[in-house]
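Novice: here you go, sequence then predicted model.
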Amino acid sequence: MNGIDISSYQAELNAGIVPSDFVFIKATEGTNYINPTWREQAGQVTQANKLLGFYHFASTGNTIAEADFFISVVKDYIGKAVLVLDFEAGAINAWGNVGARQFFESCKKKKTGINPMIYMSSEVTRQFNWSTISTSNALWVAQYASMSPTGYQSAPWADGKGYGAWSSAAIHQYSSSGTLMNWNGHLDLNLAYINASQWNELAGGSSATEQNNNNSNSELEDDDLMKFTYEIIDAKTNKSQGTVYFYDGNKVVALNNIDQWKIITEIYKDTTGKSMKHYKWRTDAPWYIRFLQSINQKAVEVAWK
């Protein structure tokens, strides 16, 4: 399937008459910006019986607040349109993969029950370890061969280096210089490797809803709630600073006894059948600070002795 993605920059474009099987529309950015033309553009898409998607352009703010804002704007289309986190620019350093995961958790568990897609460049797919979301959140990747004007392509160029934790992309954006009938400007062009039925499942159609309803409560809790431990590695000595931190899904707690770590991981393994993730974050790449910022926690709590 061939498609385009648009924003307020294409306010004069009639998405119903420009050739496409699907259209992604920018809905929001950060926690304040709403595309003033998104409803009109969405109406053009649905009236033309095309597949619809909305994306949120990630800013550098609180991940949950941005997820809440996005869902509050597009809530009338939940189950009818594919939702996407546009992960680029400042969000890459401000959020990292942990912040993106928290955005998805908020969208799915608290608001929609579905898994949004994620949009990023091919380079960013290899910049972080995306294994925690690659099995649940489909990839829309951007990779261009050139900036030359082009129409739709059936086999766009890829560099062959892969997409990190994803074995393949669901959608490939291969040009920002697309030329199509009924529009005089350039457009982003995309090739979808999924069909209309799979698109509707990503949007939260009947197949996805039935699958979610078949999950037990314990499965949902394990899939939807982040719980992990981490320690901080001193970049100068290449040794741990000695403290293990536990994120319980709501806040970070500094553990002060090795037995606390053992009992947490043992119970997690007994109840979920899985090993709890443990990260080692270095002081010269302070993701532990970025994570605290993303969950809006200014100070780490300390477990009582």
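Specialist: It's in.
Novice: make it CA atoms for all contacts and neighbour counts henceforth
Specialist: OK.
Novice: could you give the number of residues near the residue lying closest to I194 once chain neighbours are set aside?
Specialist: Spatial nearest neighbour of I194, chain neighbours left out: A170 (6.1 Å); criterion: CA to CA, 6 or more residues apart in numbering. Using other CA atoms under 10 Å, A170 has 19 other residues around it.
Novice: same question for S207.
Specialist: 13.
Novice: let me know the helix or strand that it is in.
Specialist: Following DSSP states H and E, one finds S207 within helix 206-214.
Novice: next, the buried residues of that helix.
Specialist: For helix 206-214, burial by neighbour count (16 or more other CA atoms under 10 Å) applies to A208.
Novice: find the nearest non-adjacent residue to the residue nearest the centre of the chain, please.
Specialist: Residue closest to the average C-alpha location in the chain (CA atoms, centre = their mean): I118, at 3.8 Å. Using CA to CA, 6+ apart and skipping the chain neighbours, the partner closest in space to I118 is L85 (4.8 Å).
Novice: identify the residues contacting that neighbour.
Specialist: 55-58, 116-119 (CA atoms under 8 Å, 6 or more residues apart in numbering).
Novice: ok, second structure coming up, stack it against the first:
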Amino acid sequence: MSIFTVDVFSGSADSIVTDSHAQGVIIKTTQGTGYVNPKCNHQWDLAGANGKLRGLYHYAGGGDPIAEAQYFLKNISNYVHKAILAIDWEKNQNSAWGSTNWVRQFVNEVHRLTGVWCVIYVQESALWQVANCANDCALWVAKYPSMSWHSWTVPSMKVSSGAFSTITGWQFTGDYMDRSIFYLDANEWNKLANPDGSSSKPSKPDKPVNPDKPKPTQQEEMFRQIVEEYGYDTETGIYGKGYSHDNGKTFVVQDTAYGRKYRQQDADSLWKLLKPMVESFIKGNEGGKADGTD
């Protein structure tokens, strides 16, 4: 038996979470030691309401792996043993990319604190960076036939497992919707989430983000701005690459499949710069005509 999944982040549309093709949803929760997905709770609840198996992942920032593991667990403490846990090991925004020991330290710390071994997400060409985790962790490997493969049909192609004995999950599409197949049944999925069957002790409310966390300062919020990520524009609904100045509450798309998108505020900003030059040009021309010149 196999399980189809999607993985989502703050810019993912709700329709991806509820897609009927997927039996599981893996949600980005944290990145580094300073970012929490502002839609994590909503996406968690929505996935649960639609009967999905659930997973939670941390995006490696490349800082201290012990600190990042603890930050991840601090923000999902009420969900441990209810979802599979994963570490997303990618090059983008990861200062430790190329390290062969970063992920090992991260998964060791998560296991020490929870008894759970993380599933490791990594592209096929970088399997060597996580080879020393092969005896303990499940592999979720990324390899696509092309970025234009937007189908739930699993492509026919060879995918390496590197040092791992088997591939547990395979992400076979990217772009605006990440689709994966996990070679598990629901019981095996839940076993990855809760290996010894222990029960977690959630506090109330049952939310991953600590409600008593102090409100971040303006300077802290500045570091949580999102730049050059993909998502849906909160005003137009258009999908593309853009930014958020408020940690994902609003998302502005700039680059789309149809080209660069400009807003009125872009024109207003440019006009402030151009207006003096235009006025000077007009004034000069008007003065010239008064002198009888062309």
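Specialist: Perfect, I can see it now. Quick caveat: nothing in here was measured; it's all calculated off a predicted structure.
Novice: residue in structure 2 matching the residue nearest to I194 of structure 1?
Specialist: Matched by TM-score structural alignment, A170 of structure 1 corresponds to T168 in structure 2.
Novice: what residues are up against its match?
Specialist: When contacts are counted by CA under 8 Å, 6+ apart, T168 of structure 2 touches 138-140, 182-184.
Novice: at 7 Å instead, please
Specialist: 138-140, 182-183 (CA atoms under 7 Å, 6 or more residues apart in numbering).
Novice: in structure 1, which of the residues you listed still touch?
Specialist: Here the contacts of T168 of structure 2 are checked against structure 1 with both residues aligned by TM-score structural alignment, their matches' CA atoms under 7 Å, and the contacts held in both are 138-140, 182-183.
Novice: mind putting those residues into a markdown table with secondary structure and neighbour count?
Specialist: Supplementary listing: the kept ones among the contacts of T168 of structure 2 in a markdown table, determined by DSSP: H, G, I helix; E, B strand; the rest coil; neighbours: other CA atoms under 10 Å:
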| residue | secondary structure | neighbour count |
| --- | --- | --- |
| A138 | coil | 21 |
| L139 | strand | 27 |
| W140 | strand | 24 |
| F182 | strand | 19 |
| Y183 | coil | 16 |
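Novice: mind checking which of the contacts of L85 of structure 1 land in strands?
Specialist: The strands, defined by DSSP state E, take in 55-57, 117-119 from the contacts of L85 of structure 1.
Novice: ok, the residues you listed vs S72 of structure 1, which is closest?
Specialist: H56 (11.6 Å; CA to CA).
Novice: give me the buried positions along stretch 166-176 of structure 2.
Specialist: Across stretch 166-176 of structure 2, burial judged by 16+ other CA under 10 Å covers 167-174, 176.
Novice: no, scratch that, I was asking about stretch 79-98 of structure 1
Specialist: 79-87, 91-92, 94-98.
Novice: kindly report the same for stretch 264-282 of structure 2.
Specialist: Using 16+ other CA under 10 Å, none of the residues of stretch 264-282 of structure 2 count as buried.
Novice: start and end residues in structure 1 for it, please.
Specialist: Going by TM-score structural alignment: stretch 264-282 of structure 2 matches no residues.
Novice: starting at the chain centroid, how far to that stretch?
Specialist: On the basis of CA atoms, centre = their mean, to the nearest Å, stretch 264-282 of structure 2 sits 38 Å off its chain's mean C-alpha point.
Novice: try stretch 82-92 of structure 2
Specialist: How far stretch 82-92 of structure 2 lies from its chain's middle: 9 Å, per CA atoms, centre = their mean.
Novice: now swap in stretch 33-52 of structure 1 and tell me
Specialist: For stretch 33-52 of structure 1 - counting by CA atoms, centre = their mean - the centre lies 21 Å from the chain centre.
Novice: residues in structure 2 aligned with it?
Specialist: So stretch 33-52 of structure 1 sits over residues 35-54 in structure 2, by TM-score structural alignment.
Novice: need the strands for structure 2, in chain order.
Specialist: Using DSSP E, strands in structure 2 cover 3-8, 24-31, 35-36, 53-59, 84-88, 119-123, 139-142, 169-173, 178-182, 226-232, 239-244, 252-256, 259-260.
Novice: tabulate those (a markdown table), appending distance to E109 of structure 2.
Specialist: Converted to a markdown table, the strands of structure 2 look like this (distance: least, CA to CA, whole Å):
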| stretch | distance to E109 of structure 2 |
| --- | --- |
| strand 3-8 | 23 |
| strand 24-31 | 16 |
| strand 35-36 | 19 |
| strand 53-59 | 13 |
| strand 84-88 | 12 |
| strand 119-123 | 14 |
| strand 139-142 | 18 |
| strand 169-173 | 22 |
| strand 178-182 | 25 |
| strand 226-232 | 27 |
| strand 239-244 | 31 |
| strand 252-256 | 36 |
| strand 259-260 | 43 |
